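Q: what's the 3D shape of this:
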Amino acid sequence: MRISVIGCGYLGAVHAAAMAELGHDVVGVDIDAAKVSMLAAGKAPFFEPRLPEVLASALASGRLTFSTDLAAVHGASIHFVAVGTPQSKDSYAADLTYVDAAIEGLLPFLSEGDLVVGKSTVPVGTAERLSAVLAQSGTGASLAWNPEFLREGFAVKDTVEPDRLVYGVGDAADVAKLDEVYAQALAAGTPRIVTDYATAELVKVAANAFLATKISFINAMAEIAEVTGADVTALADAIGHDARIGRRFLNAGVGFGGGCLPKDIRAFTARAEELGRGESVAFLKEVDAINMRRRDRVAELAVQALDGAVLGKKVAVLGVTFKPHSDDVRDSPALDVAVKLKGLGADVVVTDPEGLDNARTRHPQLLYTQMTEEALRHADLAVLVTEWPEYVELDPVHVAEIVRGRHIIDARNVLDPAAWKAAGWDYTGLGRA
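A: Predicted coordinates for the structure are as follows:
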């Protein structure tokens, strides 16, 4: 099929490259000339495993092109809108400026039978409003909402081999068009849910709200464990054997971050209040509050580990991205912890395999190094905040030889406490005895 993708950020670039790799002819459009130039040259503007290879293959095939000119979408029959919906500057609500601009920009190039497909995460009710815009435009194009469920670090796989496909449609005829787009995934047995606009919009935010709630629940249990002497990891293992609960996303630690979960649950809360049903999701405010408290808790534990004498002490912060296998530092707990410790007077040195450039742009006051050992050398305290494999696999005996103080805070509960203690370390986990 001939497809256009409007917006070539994290979601759009991955979607465009993956669709071309599946055999479609794709043009990606973005107003950022530098980003478009990089993508056209086969360079991913962010770190995502497998994307460079898929991007290079799709470009070499001739099925993928990029442009800054919306007119390049002419001839495409399916138009995916994959622009950002950031949190508004003055409220928790989602900023739909880019979504509205994308739809308006597409109107002159739409033809009878074209399908505009929303991928962006939007407040419920947005698709109904945009469908009316298309209907009033006289273009003959229709709208569907097809939410994304990408996990950073696995985005290519999640696009090519999704665990489910959700179509929110206003016209049953549009189902066949989307089936053609996703023919390979459907042939492989991917479940497909066809529903209305509102349900499709709610699927993504409801999923994120549930995951955020599960993470904050176990972190709330960690807060109780810390004052009772219980071990939250053993607790999670025990309740995780209950099939109704499950073990995944029950890892206590410094909490969630990134460009989706925090802003999506806040936007969901704001939209529910607009609908007069704020009480229905009022618990999400506490979910958010618990999550933010865990960052403060890590800073408190750092102060305790240094016996209250933080000023001038070298603190090695291991990891700055919100999760491993990504360079994304948006709302990153790791970066937040580093900034808090710097504000307390510590000499903070941050290391990360992929996220240093993005972190340096946001917080140039911190010291950064690509070398893990350089960050750890003569450190008074080490804080593991992002569970990159190279940090999880550190040898406590070797590290003990290069630091000044054998104090480590495991803010993800991923290290072996016994091994670190045996090597002479003062080990502190979150919610662990």
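Q: switch to C-alpha atoms for all contacts and neighbour counts from now on
A: Noted.
Q: what's around the closest residue to residue 369 other than its chain neighbours, how many residues?
A: Leaving aside its chain neighbours, residue 369 sits nearest to residue 351 (5.2 Å; criterion: C-alpha to C-alpha, 6 or more residues apart in numbering). By the criterion of other C-alpha atoms under 10 Å, residue 351 has 24 neighbours.
Q: could I get the full set of helices for the stretch 201-350 of the chain?
A: With DSSP state H, counting those that start in this stretch as the criterion, the stretch 201-350 of the chain has helices at 232-240, 261-274, 283-305, 333-343.
Q: would JSON lines of those with mean neighbour count and distance to residue 95 be doable?
A: Formatted as JSON lines, these follow (neighbours: other C-alpha atoms under 10 Å; distance: least, C-alpha to C-alpha, whole Å):
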{"stretch": "helix 232-240", "mean neighbour count": "17", "distance to residue 95": "37"}
{"stretch": "helix 261-274", "mean neighbour count": "21", "distance to residue 95": "9"}
{"stretch": "helix 283-305", "mean neighbour count": "19", "distance to residue 95": "19"}
{"stretch": "helix 333-343", "mean neighbour count": "23", "distance to residue 95": "23"}
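Q: now show me the structure for the sequence below, then we'll compare the two:
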Amino acid sequence: MAPKITVIGTGYLGATHAAAMAELGFEVLGLDVLPEKIEMLSRAEVPMYEPGLEELLRKHVAGLEGSSGRLRFTTSWDEVAEFGDVHFVCVNTPQKHGEYACDMSYVDAAVESLAPRLRRPALVVGKSTVPVGSAARLARRLAELAPAGAEVELAWNPEFLREGFAVEDTLHPDRIVVGVRGERAEKVLREVYATPVGEGSPFVVTDYPTAELVKAAANSFLATKISFINAMAEVCEAADGDVAKLAEAIGHDERIGRKFLRAGIGFGGGCLPKDIRAFMARAGELGADQALTFLREVDSINMRRRGHMVELARETVGGSFLGQRVAVLGATFKPDSDDVRDSPALNVAGQIHLQGGQVTVYDPKGMENARRVFPTLAYADSALEACRGAKAVLHLTEWGEFRALDPEALGSVVAERHLLDGRNTLDAAAWRAAGWTYRAMGRPRA
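A: Predicted coordinates:
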């Protein structure tokens, strides 16, 4: 008989995981402490934009016409404990205020609430990104609190979701990593992930610490690769080189690869920045801080790119933002998402505004969230409206909609045709042919 699955925490990770588990054929019960979130999900609505997620919810949420009925949501810990054989913990681990370390309070609270209610054999599976050593500590706490004692096991199964591709990444992962202490936990997780494993997804079995480190190491490597090419952009600007051609040339080396080698205003979002900082903090606690000192420079390079874009914009509008209209295309930290957490685009827009610029922002999906973070910025309903009367246009999130913009049409509404491409994705030749000055980080002026 297939195990019944619960998902604790129904934010971005949890809602996606719950819907995907139902798609894989399991009976699923999702839990959240916020009743309004449960009500939304029970209507197959999500509080964030993620392509394909609402469609998957509509396909499986119980009570909806034509659904499989395999997915329900609740606020009851007792119901979850009674229902589930496998409990996935998918709660948030944000960066602590004023510190690099991550806040484990939500994970701890989930275990403290669930464990005393586990009166029969169960597997608790952590998916949240946590500092190494957390799984061993939580396993001890489970053993102390669970009435079923040794019949309750812990496994760690880190997530590797890309925003905008989360549904695909859950149903067809490029790898499945499980940290376990026994064969029973491994067997259960092989059953849970039998479909993607059967389709060829590698199944990597490790101990707890290695499973926890995999996510931190993966994100640190990606962040390092992005900051490396941005450091090369700084050198290219000083030497009058072209970072786009440099990236193309080194990307042909299979040991390096082409991905994550596009210079621009850097990375943001709710994962990479917080994860590399939490990794540094944990390494320091373990006495291995010297091993990760390079990540401080990775972080520094990344933040420096935002300031550099502000400087380029100031130079473009004549040396001062006071009274100057600036259009910003993009508010989210990446396309195909409405996530503005630590968004480089919104950070740049905010800096220009604070320095006296009249900034108007447009983003295909992130406007509502952007307004919450920066209510004092101006917002437009289209790229054309955002650019009306602007002395400079900044392209800061690489939405496909922006690549399809007509340089002539946009040129007819701006005050001056100056474009700063903060993502190195627009066709420089086409914009220059339409009379625009086009600048991008690490690229020649013409």
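Q: in contact with the residue nearest to residue 369 of the first structure, which residues?
A: Contacts for residue 351 of the first structure (C-alpha atoms under 8 Å, 6 or more residues apart in numbering) come out as 316, 317, 318, 319, 320, 368, 369, 370, 371, 372, 375.
Q: which of the residues you listed tops the neighbour count?
A: Compared across the contacts of residue 351 of the first structure, residue 320 has the highest neighbour count, 34 neighbours, by other C-alpha under 10 Å.
Q: strands of the first structure, start to end?
A: 2-6, 25-29, 64-67, 78-81, 115-118, 142-145, 165-169, 192-195, 314-318, 347-351, 367-369, 381-384, 407-410, 426-429 (DSSP state E).
Q: what does the fifth one contact?
A: Put plainly, it is strand 115-118 of the first structure. For strand 115-118 of the first structure, the surrounding residues in contact (C-alpha under 8 Å, 6+ apart) are 77-82, 127, 141-147, 174, 177.
Q: from these, pick the one nearest residue 419 of the first structure.
A: Within the contacts of strand 115-118 of the first structure, the smallest distance to residue 419 of the first structure is 43.7 Å, found for residue 147 (C-alpha to C-alpha).
Q: dump the residue contacts of that closest one.
A: Residue 147 of the first structure neighbours (C-alpha under 8 Å, 6+ apart): 118, 119, 120, 121, 166, 167, 200, 201, 203, 204.
Q: counterpart of residue 431 of the first structure over in the second structure?
A: Residue 431 of the first structure maps onto residue 442 of the second structure when the alignment is built from TM-score structural alignment.
Q: test my guess that that match contacts residue 231.
A: No: in this structure, residue 442 of the second structure is not within contact of residue 231 by C-alpha atoms under 8 Å, at 9.2 Å.
Q: who has more neighbours out of these two?
A: Counted by other C-alpha under 10 Å, residue 442 of the second structure and residue 231 do not tie: residue 442 has more neighbours, with 26 against 19.
Q: need the contact list for the residue nearest to that one when sequence neighbours are not counted.
A: Spatial nearest neighbour of residue 442 of the second structure, excluding adjacent residues (C-alpha to C-alpha, 6+ apart): residue 233 at 4.0 Å. By C-alpha under 8 Å, 6+ apart, residue 233 of the second structure lies in contact with 242, 243, 263, 441, 442, 443.
Q: check the gap between the fifth one and residue 244 of the second structure for me.
A: Distance of residue 442 of the second structure to residue 244 of the second structure, given as C-alpha to C-alpha, to the nearest Å: 8 Å.
Q: who touches both of the two?
A: Residues touching both residue 442 of the second structure and residue 244 by C-alpha under 8 Å, 6+ apart: residue 263.
Q: in the first structure, what stretch matches stretch 300-318 of the second structure?
A: Mapping stretch 300-318 of the second structure onto the first structure (TM-score structural alignment) gives residues 289-307.
Q: thanks a lot, see you next time.
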